[in-house]
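In: structure, please.
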Amino acid sequence: MCGIAGFRGAGARDKVAAMLRTIGHRGPDARGLYHDGRITIKTSEGEDVLEAPPSEDIALGHNLLSIVGGPQPVAGDGVLVFNGEIYSHDIPAGGDAHLILDLIEGHGGDLEDAIRFTVSELDGDYAFIYTDGKNLAAVRDPVGVKPLYYAGEAFASERKALWSIGLRNVESLPPGHAIINGRMVKLRGLPQPRKCTESPHELKGLLKSAIRGSVKKRTRGLKKAALVFSGGVDSTLLAALLSEYLNITLYTVGTQGSADVEFASRAAEDLGMDLQVIEVTEEAVRDALPHVLAAIEVYNPMQIAIAMPLYLASREASAAGFRVMFSGQGADELFAGYHRYRRLLEDGNLEEALTRDLENIYHVNLERDDAVTMANSVELRVPFLDLRVIELALRTPTCFKITGPDDEMRKHILREVAAEMGVPDYIARRPKKAAQYGSGIDRILRRRVLPGFDHEAFLRRLMNEGGVVQR
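Out: Coordinates of the predicted model:
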């Protein structure tokens, strides 16, 4: 939805303004800045100045990607900037940011208590920063779908924003945590696993309801959206459900004749849905590499290879006028889709590994995926990481996910659910193949593009020059 930034200290206004310029791609529709009693909102139509609580050494900023809701910061007794979507309440006319502001200030009293109450009331994907002019709090959702980085009491949606003001020891705020006046506080964790008492039939019914509900609430207010589509079970299930609520366009990335392109083309035809195929060539990979690396902010060949299909898909979707893209991210961690889970099952460590992977998904996958889509001014939504879906997946017995160490399919209960919800049988039974391999990008990247690329020099420039890469 946007990019946010906040800072406490000398030169706060100028530092937040610099951070907003660095992450301008996250919100091209409006820019808002709060400092010392004034909120300044700039749009293509001009500039508005609003009154706000005084503060000499705290500034907050916001870049708007207009989907639902208007420009920020928003003000009451305090000031708030927000990134994300809230699904648990009827949203006020001013948008989600006003809802959170009302919850915090309606609770009153100690700020930490008010923040705890607010987070307990929220169902959604979010990060926000709040100040009453004296106190400063930065908060992240319990799954970590929306990013927030910090260095001291400086906060931003991307690391490069903090680099742009000379900060280097940048950390990712853990999911479900806040930093309140410089102190880390845990607010809310993931749902706790509990013993499954349902039959397989009952559990599948609950999963169907939860996945459908997650998709439905994430389409609220939308008329159209894009879906990154591999032709696998996760994305095909989402395609079938999304088509019930809005106009959906599928985007598939791959080399000519690659597995993803072939399966996606057949599935889209059978579903009667619009598919845009983005053909991958060496030239396309070479051209995209600096933009992908600038987005994910770390050199890791596997992370680059995973990120690139999503970057290319969201770039095309953005050019076609889409502001929201859906992804099947999280299904493999919830339902044991990866090949390595077979060995972990054999060793007796599967449940522990699934929990650990879910706890770490924010910095392994989610921050990367958010960065590459928002580099193209497209918000990514991930229905499988809804709290209700997570709660059901955590209590699903592992034998419903993987039947044994020789199980080539994995994710059995999700495959059965998908087949019962309209996914073609040949897709429901298609073995998992990672995006970087199914698209053919990994081979091109490792063999032909990365060997001649000076990533160390590139990352030095990224840190020293504010993270801007020209297209």
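
In: make it CA atoms for all contacts and neighbour counts henceforth
Out: Noted.

In: assumed residue 248 was part of a strand.
Out: Yes - counting by DSSP: H, G, I helix; E, B strand; the rest coil, residue 248 falls inside a strand.

In: wait, residue 15 touches residue 7, no?
Out: Yes - look at residue 15 against residue 7 with C-alpha atoms under 8 Å: they come within range, at 7.3 Å.

In: identify the contacts common to the two.
Out: By C-alpha atoms under 8 Å, 6 or more residues apart in numbering, residue 15 and residue 7 have no common neighbours.

In: quick one: which of these two has more around it?
Out: Higher neighbour count among residue 15 and residue 7: residue 7, with 27 against 24, using other C-alpha atoms under 10 Å.

In: here is a second sequence; please produce its structure as well for comparison:
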Amino acid sequence: MCGICGFTGSADKQTLNNMTETIRHRGPDENGFYSDNEVSLGMRRLSIIDLESGQQPVHNEQGNVWLVFNGEIYNFVSLREQLISKGHRFYTDHSDTETIVHLYEEYGLNFVEHLNGMFAIAIWDQRTQTLLLVRDRMGVKPLFYCEINGNLIFASEIKSILAYPGYHKEMNPEAIYHYFSFKNIPAPLTAFKGIHSVFPGEIITWQQGRIKKDKYWQIEFAENHKINENEAREKILSILEDAVKIRMISDVPFGAYLSGGVDSSAVVALMNRFMDHPIKTFCLGYEDHMTNKEADLYFARKVSEAYGTEHYEYIMSYKEVPKEINNVIGAFDQPFSGTISTYYLSKLINKHVKVALSGDGADELFGSYLAHRLAQPMHNFAKLYPKYKDGRLTENDTAQLKPFDNDLSYLERLYRASGGDIIHWRYQLLTFSDEEKARLLSPCFNEYCRQTSSLDCLASYFRMGKTQDPLNQILGVDWNSLLPDQVLAFVDFLSMAHSVEVRSPFLDYRLVEYVTTIPGCLKIKEGNVKDILKKTVEPLLPDGVTRRPKEGFVLPVFDWLSGTLQDYLQEVLAADRISRHGLWNQEEVSRLLKRFLAGDKTKVAKIWNLMMFQIWWEQYFG
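Out: Predicted structure coming up:
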């Protein structure tokens, strides 16, 4: 694991060093550089595999192919053996990085199809004067780039590109417009004009000042309706077990996030099969003794006791939010109002291990979030609406609307707002709709973004999929947007801020490709989220873990912002501070804030969204 950066054009040692230093947190152990007359490559290394001889950049036998790499290749041992048998000579002891160089020599651009891992790769091929940027299938590892005067500048984090002297910082209004809806900037946009995100599963080729983009992998949900549930459970467990096993390859101590939920608990249970000493596990709690959050500590302790883990808890105080919030925003370099809990727990993890396995990706694979829970009920409600309107719903009809069978008024509100159309009811769940942004944003900002629509952006994600299964449609949208742009973003940036590498077995491409063939009715069954996964791992877990209500890995934002952090919130969103950028209608912000502080919980996402933007703007442009 590390941070990488570089640029084409004349060598400039000072610039390369400055860019590399900005991402020191990603790799505090050592640095590495390569420069010639055409390209400069830099990296910061977090040493995990081949500690003694695994330094980067690496090269091939002739020294005409050079590479820097962020991530882990989990199947590098078998790949290395295959490449040696084909005549390739390795100079490192057991580096996964060097494996990539020889794979590229052997297979060209198709090398990436052989990799099982998480990665952001830059390859300089002197023979063809070509620079390649490659991002892993799921988008676990971030990678950004910018074109300036025919040259390509790239880095693991935006802050590194901001350190390039030829880039002049300017806010991207289109990206910011979408932030207020999605809580994050949707790729390939970033908050800065001219800086772009490489898509998951994408290869960027730069040659003679020209860029070519190719997708080598794209998720596809295509249901096999003949699938046998019992066989599916066996297959899931088999792949997941191996995915856990190969993610335990490490030359340094490792542990696991453990929230006490199904996903992280299953990972710990499977890790235990391959350990001869106690696993180090880590859980986040809160000193405020919030009832809805105490379950995490309770169930994490149960799992820890069941598997004899060496368990640690980080008990967080509300005071840490204002104290650390600038560091959190600085980790992203962009406005972000999703989950930031990882930042605080990773502080504890860093004291004990360099690597931690997690349960990330399971929600997006098997269905758990509000939009996932709504997919099948809204599909059925649209067909049943005439009967509902006339009061003729039968017991069997109502059963089709679980888990909203006791909240039909909510389904009705969504139906009336959307006509039952899947794109339009999903649009209702965004933080700010386009219509709400018309009231929120200043006339100048609205005029600038008059051709920009977050509804159209959302619709573009739906057009990427072919399935007609309502749940898998929603999962497909999240897989192309929410997962890489928000979930995996906070997992990477907030853990790497503390030099901790996170590995997620549920993101193994073999598991992903298999689960996309499972019909939605097996993923959420009779309102029970992740039903097939829970049944798969239930024998491994202490009683009650699979039946506990879903409680996301999120901070108790409403409780804090409406209570102990109320003064801080009002200070951040004070009229004199927000007037400095002039992007908002102050009266609308005041109205939202007043309603929130009066106890309107429905406004918490909006208020958090506005607060995080304000802090970002002040940090980067104020």
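
In: TM-score for the pair, please.
Out: The TM-score (TM-score structural alignment, normalised by the length of the first structure) is 0.85; 428 aligned residues with a C-alpha RMSD of 2.2 Å.

In: just tell me what residue 200 of the first structure corresponds to in the second structure.
Out: In the second structure, the residue paired with residue 200 of the first structure is residue 229, using TM-score structural alignment.

In: what is the neighbour count of its match?
Out: For residue 229 of the second structure, the neighbour count with other C-alpha under 10 Å is 13.

In: do you know how far it is from residue 373 of the second structure?
Out: According to C-alpha to C-alpha, to the nearest Å, residue 229 of the second structure and residue 373 of the second structure sit 20 Å apart.

In: and the helices in the stretch 201-350 of the second structure?
Out: If DSSP state H, counting those that start in this stretch is used as the criterion, the helices of the stretch 201-350 of the second structure fall at 229-246, 262-271, 291-307, 320-332, 341-349.

In: remind me what the last one packs against, helices and strands.
Out: Using 3 or more C-alpha pairs under 8 Å, 6 or more residues apart in numbering; DSSP states H and E as the contact criterion, the neighbours of helix 341-349 of the second structure among helices and strands are strand 280-286, strand 310-316, helix 488-496.

In: ok, which of these comes nearest residue 539 of the second structure?
Out: Smallest distance to residue 539 of the second structure across these (C-alpha to C-alpha): 20.3 Å, for strand 280-286.

In: which residue range of the first structure does that closest one align onto?
Out: Under TM-score structural alignment, the match for strand 280-286 of the second structure is residues 249-255.

In: mind listing residues that contact that stretch?
Out: With contact meaning C-alpha under 8 Å, 6+ apart, stretch 249-255 of the first structure is reached by 224-230, 239, 260-261, 264, 268, 273-281, 309, 312-313, 317, 438-441.

In: can you rerun that using 6 Å?
Out: Contacting residues not belonging to stretch 249-255 of the first structure are listed as 226-230, 261, 274-280, 309, 313, 439-440 [C-alpha atoms under 6 Å, 6 or more residues apart in numbering].

In: give me the buried subset of these.
Out: Among those, those scoring as buried are 226-230, 261, 275-280, 309, 313, 439-440 (criterion: 16 or more other C-alpha atoms under 10 Å).

In: and which of those is nearest to residue 168 of the first structure?
Out: residue 309 (29.2 Å).

In: which ones are touching the closest one?
Out: Counted by C-alpha under 6 Å, 6+ apart, residue 309 of the first structure has contacts residue 253.
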